[in-house]
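Asker: coordinates only, sequence not included:
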C-alpha cells in the first residue's frame, strides 16, 4: 500500500531528488494539473484507482506534506491513446504528444517498467486545494 498522511493517500511525483522537487514546484505554482501512472503499479501495491473528489497528500522525498490536491478526473487509456490535452496539463514543458510519449517511455524504462503502445496508463487530473502553509488560490 502507498503511504498515507492522516486519511489521505500520498501522491509522490517522479523519482526522489531533483525530479520530485521540480514536479512538486510545478504543482504548487498551479502549472501542473495532471499526472500519469501505470495500471500495473496499482495491482502491485494493492491500491484502487483514485476517484474524482478524492484528496491526495502531495509529499516530498521524506513523505512530508507539501500540499493537498483534489482529483478532478481519472481515465485509463492505452499509452498510444493518451491525449495531447492531458499531456499538456502535466505542465512539464512538452511541445507535442510525441515528445511527451518519448519522455515518459524513457522515464518508465529507466525505473524498470518499459511501456508499449498497449500499456494501460492511469491519467489523473487534479487541482491544488492547499499548500503546507495554507490555502491555494
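Answerer: Looks like it arrived, so ask away. Everything numeric here is computed off the predicted structure, so don't read it as measured data.
Asker: all contacts plus neighbour counts: C-alpha atoms, from now on.
Answerer: Fine.
Asker: now what about the longest strand belonging to the chain, what contacts it?
Answerer: When secondary structure is assigned using DSSP state E, the longest strand within the chain turns out to be strand 65-78. With contacts defined as Cα atoms under 8 Å, 6 or more residues apart in numbering, strand 65-78 is touched by 5, 24, 28, 39, 49-60, 117-132.
Asker: Comparison target below:
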C-alpha cells in the first residue's frame, strides 16, 4: 500500500515526530528541520504491517495515485524528500528519503516494482489486487474513478534514520 491520506499537521503530531527530527539533524550536525509525518494505508492493521516491512528493509516503495494527489492539492514527491513514517497512532519510527519517483499507468506496473513494495507474497498479482481495492477507497471522495490506465506515483525510498538513532 502507500501513504495514508493524513499528513499530520504540527499540532496533531506525536512528540516522537519532534524527537526523531531533532535526533536526525543533530546526528548530521545540521540545523533542525520539521519533516512531514504520515503513516501508510487507510487502516491500522495494514499501516502497522507496512511500517514493520519498512523497518525490516523489505518495503522500499509506495504507490499513491496521481489523482489522489491532485484531488487533495498535495505537492508531488521528489527525489531527496525526507519524511517521518509513523505507526497508525502517529508514533514516529523512522525517516525515509525518496530516491526515485516515476509516474506509471497502473496497468504498466511490473513484477520488479511489486517486489520493491514488499507486501503480501510480493507478486505482481498480489500488488494489483490489493492496490486496485485501495485505489477505489482512496478515490471514493474525489471526482476520479480508478481505471487501468490511471497514473500511479511510484516512489522508491530508503530508511536513513530510526527512532533512537539506530
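Answerer: Looks like it arrived, so ask away. Worth saying up front: this structure is predicted, and the values here are computed from it rather than measured.
Asker: picking up where we left off before, next step: the contacts of strand 65-78 of the first structure restricted to helices.
Answerer: 24, 28, 39 (DSSP state H).
Asker: Serialize the residues you listed to a markdown table and add fields for distance to residue 97 of the first structure and neighbour count.
Answerer: Output for these, formatted as a markdown table (distance: Cα to Cα, whole Å; neighbours: other Cα atoms under 10 Å):
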| residue | distance to residue 97 of the first structure | neighbour count |
| --- | --- | --- |
| 24 | 22 | 23 |
| 28 | 24 | 23 |
| 39 | 20 | 18 |
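Asker: elements contacting the helix ranked longest in the second structure?
Answerer: When the second structure is parsed with DSSP H, its longest helix is helix 124-138. For helix 124-138 of the second structure, the elements it packs on are helix 111-117, judged by 3 or more Cα pairs under 8 Å, 6 or more residues apart in numbering; DSSP states H and E.
Asker: after superposition, how close is the helix it packs on to the first structure?
Answerer: Helix 111-117 of the second structure differs from its equivalent in the first structure by a mean of 0.9 Å after superposition (mean Cα distance after the TM-score superposition for the first structure).
Asker: For the aligned residue in the first structure for residue 54 of the second structure, give me its contacts.
Answerer: Across the two structures, residue 54 of the second structure finds its equivalent in residue 27 of the first structure, going by TM-score structural alignment. Residues in contact with residue 27 of the first structure (Cα under 8 Å, 6+ apart) are 33, 128.
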